[in-house]
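[1] here are the coordinates; sequence isn't available:
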């Protein structure tokens, strides 16, 4: 009986030694060494989440596209894009206008592209957003800048103009100053329909300081605003990415 127990203990120890050695070998083989740059895969295409329009005045509308850079280690300093506007003419939908522009994208960034005062009619049937292939640049040490947004508020004013305003507190939580920050302001209803969109800018925001932005509409907004989005869009010229 004692011999059997000794054999079981011996076999158990051998089992632990053999498989423990194999496991340790696998661990040291796959463990990433400190300071080694992770492999950078080929960049993926920009994701176009949606494109929408909203009539503002007779003959003019706002255009907004929501896009995303799915790449964690790639950015682009210039991305050329086009808004394509189609009108329903009889049974067909025809291209009637094209708005060109350019933007930039940081790693993993999701952002709005906004075009204002675009000539359009009430027959506008759809909007398509397209972009040219970006010139990607790899950057492995990117750290997303820390910007916080508080006290977002939209309100309609009883007497105007202005007829409405959107405001928010923008806080720079970084240890460096930020400059030329574009602020995208997007209004949507309860069904995710676009109501209006605008841009404003903060010229300089000192490290660990805050500022209040306030945008006013000179035209009446009749729809009920369900969602107010305030999005900072930092140019690549700032300190966090060279």
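    Arrived safely. From a predicted model like this one, the values you see are computed outputs, not experimental measurements. Numbers count the residues shown, from 1 in each chain.
[2] C-alpha only now, for contacts and for neighbours.
    Fine.
[3] neighbours of residue 54, just the number please.
    Residue 54 is flanked by 20 other residues according to other C-alpha atoms under 10 Å.
[4] Check the secondary structure at it for me.
    strand (DSSP: H, G, I helix; E, B strand; the rest coil).
[5] Next: residue 215.
    strand.
[6] pretty sure it contacts residue 168?
    No - in this structure, residue 215 is not within contact of residue 168 by C-alpha atoms under 8 Å, at 9.4 Å.
[7] What residues of the single longest strand found in the chain count as buried?
    Secondary structure assigned by DSSP state E gives strand 74-89 as the longest strand of the chain. Using 16 or more other C-alpha atoms under 10 Å as the test for burial, strand 74-89 gives 74, 75, 76, 77, 78, 79, 81, 83, 84, 85, 86, 87.
[8] Which strands and helices lie in contact with the helix or strand just after that strand?
    Later in the chain than strand 74-89, the nearest helix or strand by DSSP states H and E is strand 92-105. Packed against strand 92-105 by the contact rule (3 or more C-alpha pairs under 8 Å, 6 or more residues apart in numbering; DSSP states H and E) you find strand 74-89.
[9] Give me the contacts around the longest strand of the chain.
    With contacts defined as C-alpha atoms under 8 Å, 6 or more residues apart in numbering, strand 74-89 is touched by 43, 63, 69, 93-107, 123-139, 236.
[10] one more time with 6 Å
    93-107, 123-132, 134-139 (C-alpha atoms under 6 Å, 6 or more residues apart in numbering).
[11] Quick one: work out the angle between that strand and strand 92-105.
    Strand 74-89 runs at 160 degrees relative to strand 92-105, counting by axes from the mean of the first three to the mean of the last three C-alpha atoms, to 10 degrees.
[12] Tell me which helix or strand the closest residue to residue 196 other than its chain neighbours sits in.
    Spatially, and ignoring its direct neighbours in sequence, residue 196 is nearest to residue 187 (5.3 Å; C-alpha to C-alpha, 6 or more residues apart in numbering). Assigned by DSSP H and E, residue 187 belongs to strand 178-188.
[13] picking that back up, quickly note the distance from the residue nearest to residue 196 to residue 230.
    9 Å (C-alpha to C-alpha, to the nearest Å).
[14] Can you classify residue 19 by secondary structure?
    Secondary structure of residue 19, per three-state DSSP, is helix.
[15] how close does it sit to residue 26?
    From residue 19 to residue 26 the distance is 11 Å (C-alpha to C-alpha).
[16] Structure two is appended below for comparative analysis:
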């Protein structure tokens, strides 16, 4: 056997050993490797994205969520140097609400300089239109304008959209017969839902004949049971405008359903999505 033939034989033997080792290594890899799962944080079994799609659960699409809309603003005299604020907002999303809606009110003078600021917090349910009210803000002179800003918050998804069923009826308005007597509004609310609520906030808006808000108020009713009826009473110690339209009074019961465990068990969903500043440029 020539030296060339011996070299060929050695190469052949080496290749055979390499092939055998490769087969054994491959077999051991597939024998002992962890099987792909839908929770391993890898896209390794034909998923559309990591751990979803294909053999795994359907990938959830990031929903298109619209910003909260500001429908109306009003600055209402509430005594010497004091003002109440009304902001009407709308949530156009049918299945998304916000539990912690933090906002700020910036009051501006003629030069656009902030002369006073107030922060607050509210909430908004899916497809809800509601009033945000602030009371007795000491401003001295009436500001030129104010800006309502909603800061960052998280949307929470609902499986269904249904507002708590609290109704208003039996309203009675008592206008003052003489100077110094308060204006009073009485009404009844009833919780016609199947849930008890820790608090029902009832808001009222008086408007003039042109439809502009001229007086606001609110009161809280605590621990309102299912099907329970309560009387709510509102008093204004300041003199209200004479051109109030008694036919256009709005009374709005409001329930923070996020605080009702039973309500959220039925309608709530664990998905949450970040949102950001909503600026009122008006």
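    Now that the structure is in, tell me what you want to look at. This is a predicted model, so every value here is computed, not measured.
[17] TM-score of the superposition?
    The TM-score (TM-score structural alignment, normalised by the length of structure 1) is 0.76; 202 aligned residues with a C-alpha RMSD of 2.1 Å.
[18] Confirm that residue 40 of structure 1 sits in a helix.
    No - counting by three-state DSSP, residue 40 of structure 1 is not part of a helix but coil.
[19] What number of residues are in the vicinity of it?
    13.
[20] got it, and residue 69 of structure 2?
    15.
[21] Kindly report the same for residue 111 of structure 1.
    Quick note: residue 111 of structure 1 (other C-alpha under 10 Å) scores 19 neighbours.
[22] helix/strand/coil for it?
    strand.
[23] List the residues that contact the equivalent of it over in structure 2.
    In structure 2, residue 111 of structure 1 lines up with residue 130, judged by TM-score structural alignment. Shown in contact with residue 130 of structure 2 (C-alpha under 6 Å, 6+ apart): 88, 89.
[24] Show me what residue 227 of structure 2 lines up with in structure 1.
    Match for residue 227 of structure 2 (TM-score structural alignment): residue 208.
[25] Equivalent analysis for residue 197 of structure 2, please.
    Match for residue 197 of structure 2 (TM-score structural alignment): residue 178.
[26] Same check on residue 237 of structure 2?
    Residue 237 of structure 2 maps onto residue 218 in structure 1, by TM-score structural alignment.
[27] which SSE is the nearest residue to that match once chain neighbours are set aside in?
    Excluding the flanking residues, the one nearest residue 218 of structure 1 by C-alpha to C-alpha, 6+ apart is residue 162, at 4.5 Å. Assigned by DSSP H and E, residue 162 of structure 1 belongs to neither a helix nor a strand.
[28] which residues touch residue 162 of structure 1?
    216, 217, 218.
[29] Residue 73 of structure 2 contacts residue 87, correct?
    Yes - counting by C-alpha atoms under 6 Å, residue 73 of structure 2 touches residue 87, with 4.5 Å between them.
[30] hey, which helix is longest across structure 2?
    As assigned by DSSP state H, the longest helix anywhere in structure 2 is helix 3-32.
[31] Which residue range of structure 1 does it align onto?
    Under TM-score structural alignment, there's no match for helix 3-32 of structure 2.
[32] For that helix, which residues meet the burial criterion?
    Buried residues in helix 3-32 of structure 2 (16+ other C-alpha under 10 Å): none.
[33] tell me how far it is from the chain's mean position?
    On the basis of C-alpha atoms, centre = their mean, to the nearest Å, helix 3-32 of structure 2 sits 66 Å off its chain's mean C-alpha point.
[34] ditto for stretch 202-215 of structure 2
    Relative to where its chain is centred, stretch 202-215 of structure 2 has its mean C-alpha point 25 Å off (C-alpha atoms, centre = their mean).
[35] Any chance you could list what contacts that stretch?
    76, 216-219, 243-245, 249-254.
[36] one more time with 8 Å, if that's ok
    Counting by C-alpha under 8 Å, 6+ apart, residues outside stretch 202-215 of structure 2 touching it are 74, 76-77, 131, 216-221, 232, 240-241, 243-246, 248-254.
[37] just stretch 62-71 of structure 2 next, same as before
    With C-alpha under 8 Å, 6+ apart as the criterion, stretch 62-71 of structure 2 contacts 87, 88, 89, 90, 91, 92, 93, 96, 278, 280.
[38] one more time with 7 Å
    By C-alpha atoms under 7 Å, 6 or more residues apart in numbering, the residues outside stretch 62-71 of structure 2 that reach it are 88, 89, 90, 91, 92, 93.
[39] Show me which positions of that stretch end up buried.
    68, 70.
[40] Endpoints of that stretch, how far apart?
    27 Å.
[41] nearest spatial neighbour of the match of residue 197 of structure 2, skipping sequence neighbours?
    residue 205 (5.2 Å).
[42] quick one: buried residues of stretch 220-236 of structure 2?
    221, 224, 225, 226, 227, 229, 232, 233, 234, 236.
[43] what's the answer for stretch 133-149 of structure 1, then?
    Under 16+ other C-alpha under 10 Å, the buried positions of stretch 133-149 of structure 1 are 134, 136, 138, 142, 145, 147, 149.
[44] Out of the residues you listed, name the ones that lie in strands.
    Counted as lying in strands by DSSP E, out of the buried residues of stretch 133-149 of structure 1, are 138, 147, 149.
[45] quick one: which of these is nearest to residue 158 of structure 1?
    residue 149 (26.5 Å; C-alpha to C-alpha).
[46] any idea what the closest one aligns with in structure 2?
    So, by TM-score structural alignment, residue 149 of structure 1 is matched to residue 168.
[47] got it, and residue 165 of structure 1?
    By TM-score structural alignment, residue 165 of structure 1 lines up with residue 184.
[48] now residue 50 of structure 1
    By TM-score structural alignment, residue 50 of structure 1 lines up with residue 72.
[49] Please identify which helix or strand holds that match.
    Counting by DSSP H and E, residue 72 of structure 2 is found in strand 69-77.
[50] Mean deviation, that strand versus structure 1?
    Strand 69-77 of structure 2, aligned to structure 1 and superposed, deviates on average by 0.9 Å (mean C-alpha distance after the TM-score superposition for structure 1).
[51] contacting residues around residue 226 of structure 1?
    188, 189, 190.
[52] Now restrict the residues you listed to buried residues only.
    Of the contacts of residue 226 of structure 1, these count as buried by 16+ other C-alpha under 10 Å: residue 188.
[53] In this structure residue 229 of structure 2 contacts residue 193, no?
    No - assessed by C-alpha atoms under 7 Å, residue 229 of structure 2 is found out of contact with residue 193, at 11.7 Å.
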